[in-house]
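Chemist: with the sequence up front, the predicted model follows.
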Amino acid sequence: MPDVYCFGHVSTGTIVRLKARYPAPDGYAEIAETLENHCGEAAGSSMVLARLGATVSLEGNWIGDNPECRRTLAFLQSRGIDCAGLVVKPGYRGATEIVISDGGSRTVFGRYVDLLFTTPQWNPPTTSRIRAAKIVCVDPAFGDTTLAVARTAKAANLPVVTCDARADAPLHALADVNIVSNELIHREYPDAAKSPAAREKLFADYLQRSSGLVVFTSGSQPLWYARGGEPANARRELAAFKVTVVDSAGAGDSFRGGLIYGLLRGWSDERSLQFASAVAALVCTTAPGCVASPTLAEVRAFLADRGVALPDW
């Protein structure tokens, strides 16, 4: 029985790290290094969880029929992740991305629109794998398939964790945890990205539409969290850990993985979010992304240095 079932993006990528800031149009930037990456939201959370010692079953889009994508599959398997539900599709190019990272920001170029908004390029999720897990983690962008996974989990009384579901989306109403990033707020709710009052109103709207945990992340700024059904003034804040950022790619995926780990341990919301923030912070200090995610001992040491002690077990 796996601890976690993940469904969603499994991608192969390249990270190009710059020595200085991302250039203006027609500008120039010096490359510090170019790294092969294994990525995608579901794959990233799965790698983090496996590195922390959780057992994970992963399903999602087809794997490309080429050496690069096959290396991603082999790497996931090397982490002990159950990838039996992932399919290498003959002749398929695979989901790929290129990330340009300057430490302070990362810009993603990919093929996700082709993957998600043409024809479905994934096999149906396996019901028995979903029901065998303790927690179900699902990416929001797979349409009816995303909802099918969430509904199967809820029918089996399993917690559902997702990210970046809109407040008015059926997935948000189903989710036990919805982690909302600054990226989604800027894209879908531009007024809330500009106005603190509009952001507070948006947070209250999320709480009214869910009974689960709502988390607004904001990079190096304090995150917001509360449980659905609580009044807006019940919002709590948690400061981000200050680190020297090498590469922020994978920070959101690793945060979700860390939060799920806390849920598996039965920790409080605050303790789970502290742990998730520590995992994401450590991922940002290295590259590439979740491939270099920390061990449990490393997260413990990071938190202990900052006066946060995790429970023994």
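Modeler: Sure thing, it's come through.

Chemist: only C-alpha atoms from now on, for both contacts and neighbour counts.
Modeler: OK.

Chemist: please identify which helix or strand holds the closest residue in space to residue 126 that isn't next to it in sequence.
Modeler: Distances taken as Cα to Cα, 6 or more residues apart in numbering put residue 85 closest to residue 126, at 7.5 Å, once the chain neighbours are dropped. Assigned by DSSP states H and E, residue 85 belongs to no helix or strand.

Chemist: ok, structure two:
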Amino acid sequence: MTIRRHMESSGQSGCITVIGSFVTDLVITSAEFVKEGETILGDSFHQYPGGKGVNQAVAAARLGGRVSMIGKLGNDAFGRQQVETMEANGVNHEHVLFTDEAPSGVGNPQIDSHGRNRIVVIPGANMTFTSAEVEELRSVIAGSDIIVLQLEIPIDTVYAAIRIAHDLGRTVILNPAPAAVVSQAYAPMVDWLVPNQHEAELLTGVEVNDVGSAREAATILSAAGYRNILITLGEQGAYLRAVDGTETVSEAFRMEQVVDTVAAGDSYIGALAYGLSNGWEPARCMRYASAASALAVTRPGAIPSLPSRDEVDEFLRSRCAD
């Protein structure tokens, strides 16, 4: 139900390979979101390396995971900064590709005084990452235990990675974000589908706003062939329908101050992958991921907000003491 290979018996954590995007975040904060035709003065500007793929890779690595990243960057300053970030966080980047055809991806998160965000992404080099290039990296996938994917690279490249990982018997985690329709032909090849409420609604047509509607959506996704369906519900926690039909509901941790929700979902995915790589049971993985996500929203930025293992462990100890 978790990892298909033999790390549990060896006592060693599994290898996680994240295949996905790089997006440097150019973050603007203001009291309120700008309206159509309006010009306002903002409060601050920051530049952070990010992108769903590398966010999830760094999230897992900071928790102690053995993580490699596969994706594509432009030959530019943003690309060099992404490499420096991976090196600083212990993410193996030897299989990251570079191109002169397009610049590295950038995004423009806009954050209001309540910590809410709106994000525009220019994918750049991410969208030049081809399925043929994934095929050339088959040996990297073969040397991994868990493959983590999102949808900020071409969908055909995602499908190729799913197919290769499934054929090799590796555990596939798919975070269908940004929200998009995914071919049901690949559903049986996905071991863990992890959408948020909006993504689950797009995939099923069910308006997901609580555990009951999450159960309804998960039933549809299970019938489509997905094995474990874990739907995150923001402040309401998360709902899991496992491959054996069992259900797990995990509560969210309440935080007094929310600074920035950017990368909260990526923190959750990275922590989930880390827990699964250790052979943890789903309930433990979900609680750990919820803690990591809760800590992430108390800090600005994407990668800068991602917590370390010591921080998550201390947070869980303090909450248990309460």
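Modeler: Alright, I've got the coordinates. Just so we're clear, the structure is a prediction, and the values are computed from it rather than from any experiment.

Chemist: picking up where we left off before, which one in structure 2 is aligned with the residue nearest to residue 126 of structure 1?
Modeler: Under the alignment (TM-score structural alignment), residue 85 of structure 1 maps onto residue 95 of structure 2.

Chemist: strands of the stretch 151-300 of structure 2, residue ranges please.
Modeler: In the stretch 151-300 of structure 2, the strands defined using DSSP state E, counting those that start in this stretch lie at 171-174, 192-193, 228-232, 238-241, 247-250.

Chemist: looking at these, which is buried most?
Modeler: Compared across those, strand 228-232 shows the largest average neighbour count, a mean of 27 (mean count of other Cα atoms under 10 Å).

Chemist: can I get the strands of the stretch 151-300 of structure 2 in a markdown table including distance to residue 159 of structure 2?
Modeler: Converted to a markdown table, those look like this (distance: least, Cα to Cα, whole Å):
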| stretch | distance to residue 159 of structure 2 |
| --- | --- |
| strand 171-174 | 10 |
| strand 192-193 | 14 |
| strand 228-232 | 18 |
| strand 238-241 | 23 |
| strand 247-250 | 28 |
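
Chemist: for residue 267 of structure 2, which of the ones you listed is the nearest?
Modeler: Distance to residue 267 of structure 2, taken as Cα to Cα, is lowest for strand 228-232 among these, at 12.1 Å.

Chemist: the closest one against structure 1, how far on average?
Modeler: Compared with structure 1 after fitting, strand 228-232 of structure 2 has a mean deviation of 1.0 Å; criterion: mean Cα distance after the TM-score superposition for structure 1.

Chemist: what range does that strand cover in structure 1?
Modeler: Aligned by TM-score structural alignment, strand 228-232 of structure 2 falls on residues 213-217 of structure 1.

Chemist: residues contacting that stretch, please?
Modeler: For stretch 213-217 of structure 1, contacts defined as Cα atoms under 8 Å, 6 or more residues apart in numbering pick out 176-182, 203, 206-207, 223-228.

Chemist: cutoff 6 Å now
Modeler: Stretch 213-217 of structure 1 is contacted from outside by 177-181, 223-227, using Cα atoms under 6 Å, 6 or more residues apart in numbering.

Chemist: then stretch 147-167 of structure 1?
Modeler: Stretch 147-167 of structure 1 is contacted by residues 135-140, 172, 175-180, 206 when judged by Cα under 6 Å, 6+ apart.

Chemist: all helices of structure 2, in order?
Modeler: For structure 2, the helices defined by DSSP state H cover 7-10, 52-62, 77-88, 131-136, 138-142, 155-167, 197-204, 211-224, 264-277, 282-296, 309-321.

Chemist: which residues sit against the longest one?
Modeler: So the one you mean is helix 282-296 of structure 2. With Cα under 6 Å, 6+ apart as the criterion, helix 282-296 of structure 2 contacts 264, 267-268, 271-272, 275, 305-306, 312.

Chemist: could you redo the last one with a cut-off of 7 Å?
Modeler: With contact meaning Cα atoms under 7 Å, 6 or more residues apart in numbering, helix 282-296 of structure 2 is reached by 248, 250, 252-253, 255, 264-265, 267-268, 271-272, 275-276, 305-307, 312, 316.

Chemist: again, but for the fifth one
Modeler: Applying Cα under 7 Å, 6+ apart, the contact partners of helix 138-142 of structure 2 are 164-165, 168.

Chemist: before we move on, back to that, residue 77 of structure 1 versus the residue nearest to residue 126 of structure 1, what's the distance?
Modeler: For residue 85 of structure 1, the distance to residue 77 of structure 1 equals 12 Å [Cα to Cα, to the nearest Å].
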